[in-house]
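In: sequence isn't available, so here's the structure alone:
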């Protein structure tokens, strides 16, 4: 686990990574707790009684009704994507992250979603997508990093972000992560840096500005036989201030704090090959709803 001061962009600008490999942009911190195991209760599964034909008919009936309800809901999903004309979700509670029926954005700015709705939901979706991009392995490549910043950061803030990040993604930082001096993975290894939003909420909102918190899990490390920097997970919350500019939401500040972190499970740690295969085989999501 990595301990230290809070990383992020305090004072409205990003900070470096040289002393903490597990920061939000290009990395995640870990917080892990394990509770004592309980008594063994066997396989934990009792034998299920055989289903009667009546029970089977009821189950089939429920499935048919569910399919019909989904089809009906899809037929009624009017509205134009990205217009923001639909009803806003409630600002508080789990419902703020639940599906609302608003159609997802259709646009792309490179590989990053764009054209978010000009409302609270659109700001949340933008923040979630931007958290994914800013925490990706692509940030370790100078050319790709510049492209990401151009896509998600407000023009007035890009130079400050770029200067700070160019200093942060240094040779020493790469070496601390087990990477080559140019930020690439050594031969035979796969570098993994992925941020996964769990939920979002808006803490402040006006017509053209919003502050959004994104609760995330993340992975970072080198997958490969004999890796001294194995892939680990972490939990953190990203806060972004967003501004509506030229028909889309753009980030003007970015900061991070640790947690909330759940109790660690008792899952068997997968092999390096399994982790590398999973990351290469499972693509990330576009968080637009």
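Out: Sure, I can see it. Remember, it's a predicted structure, so these values are computed and weren't measured experimentally.
In: hey, let's count contacts and neighbours off CA atoms from now on
Out: Will do.
In: tally of neighbours for residue 155?
Out: 15 (other CA atoms under 10 Å).
In: again but with residue 188, I slipped
Out: Residue 188: 11 neighbours (other CA under 10 Å).
In: from residue 268, how far out is it?
Out: Separation of residue 188 from residue 268 (CA to CA, to the nearest Å): 23 Å.
In: same check, this time on residue 259
Out: From residue 259 over to residue 268 (counting by CA to CA), the distance is 23 Å.
In: could you pull out the helices for the stretch 151-289 of the chain?
Out: Secondary structure of the stretch 151-289 of the chain, counting by DSSP state H, counting those that start in this stretch: helices at 155-168, 171-176, 272-281.
In: dump those helices into a markdown table; add distance to residue 60 as well.
Out: Output for the helices of the stretch 151-289 of the chain, formatted as a markdown table (distance: least, CA to CA, whole Å):
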| stretch | distance to residue 60 |
| --- | --- |
| helix 155-168 | 55 |
| helix 171-176 | 56 |
| helix 272-281 | 34 |
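In: comparison target below:
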């Protein structure tokens, strides 16, 4: 029924001669946006508009930064753009298990931030010896001691027990501990020759896979903000913070069994992320 059919022109509303208009009911939209019926012509215009915007977005994401028609860059606040592959090969070197030797440019610092997010979200962070090795690989030398002290206060034996681990951060017998971070995209908000601030949007997995686990593996979304500096021939973290989201609407996927999850973690390796 159209909106016009709902208008009661005769007699008005309450005998006042006014016209009462009944709006259509709001549908169940997870983002809270009211849905209104559209005519076929309006739908066609909308589809065409979306296609035009999509083509423009693809062209923008794939444009050559060296193209003279591109907007000039600001060394203090670079223009933001969706993360897109640069075509450059990822780094080959590693410090321990963490990629290292990133390029001394904007793409290099974004790659460093993405890979450092993976390291900070790994299961190694729950083991004191492994955690200190990770920090020495990714933190600016002048800040390592401070990071170690703060994280020692966070990753306590009590904390490990609260998430189902043994006090030393190992998984109990019969369980597989899962702690993984997957970068979705990166964004530089400040950049100069020797320092940068980068945001990394991530999805994470955390929990114990195993029968009767009281802390099953769950998914989360968060954004990590890092300030990095160029030190000793590589990008290193100076400060680090994290906040929740952006978070998509959950899908209707069936949750995997404990065995399936444990097997996936053991069989599927991680990646080295490059801008």
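Out: Nice, thanks for sending it over. Since the structure is predicted, the reported quantities are computational estimates derived from the model, not experimental observations.
In: who wins for proximity to residue 66 of the first structure among the helices of the stretch 151-289 of the first structure?
Out: When the helices of the stretch 151-289 of the first structure are compared by CA to CA, helix 272-281 sits nearest residue 66 of the first structure, at 31.1 Å.
In: tell me how far that closest one lies from the chain's centre.
Out: Chain-centre distance of helix 272-281 of the first structure: 18 Å, with CA atoms, centre = their mean, to the nearest Å.
In: mean shift between that helix and the second structure?
Out: Mean deviation of helix 272-281 of the first structure relative to the second structure after superposition (mean CA distance after the TM-score superposition for the first structure): 0.7 Å.
In: list the buried residues for that helix?
Out: Under the neighbour-count criterion of 16 or more other CA atoms under 10 Å, helix 272-281 of the first structure has 272, 275, 276, 279 buried.
In: give me the stretch of the second structure that it matches.
Out: Counting by TM-score structural alignment, helix 272-281 of the first structure pairs with residues 258-267 of the second structure.
In: do the same with stretch 223-242 of the first structure
Out: Alignment note (TM-score structural alignment): stretch 223-242 of the first structure is matched to residues 209-228 of the second structure.
In: go through that stretch and flag the buried ones.
Out: By neighbour count on 16+ other CA under 10 Å, the buried set for stretch 209-228 of the second structure is 209-210, 215-217, 221-228.
In: distance to residue 178 of the second structure added to these, as CSV?
Out: As requested, these are exported to CSV (distance: CA to CA, whole Å):
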residue, distance to residue 178 of the second structure
209, 7
210, 11
215, 11
216, 9
217, 7
221, 16
222, 17
223, 19
224, 19
225, 23
226, 24
227, 27
228, 28
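In: so which of the residues you listed are in strands?
Out: Assignment to strands by DSSP state E places the following of those there: 209, 221, 222, 223, 224, 225, 226, 227, 228.
In: quick check, nearest of these to residue 108 of the second structure?
Out: Among these, residue 228 lies closest to residue 108 of the second structure (CA to CA), at 11.2 Å.
In: list the residues that contact the closest residue to that closest one other than its chain neighbours.
Out: Excluding its sequence neighbours, the residue lying closest to residue 228 of the second structure (CA to CA, 6 or more residues apart in numbering) is residue 237, at 4.4 Å. Applying CA atoms under 8 Å, 6 or more residues apart in numbering, we find residue 237 of the second structure in contact with 138, 139, 140, 226, 227, 228, 229.
In: give the aligned equivalent of residue 237 of the second structure in the first structure.
Out: Looks like residue 237 of the second structure aligns to residue 251 there (TM-score structural alignment).
In: in the stretch 1-150 of the second structure, which spans are strands?
Out: Here the stretch 1-150 of the second structure has its strands, by DSSP state E, counting those that start in this stretch, at 93-95, 98-100.
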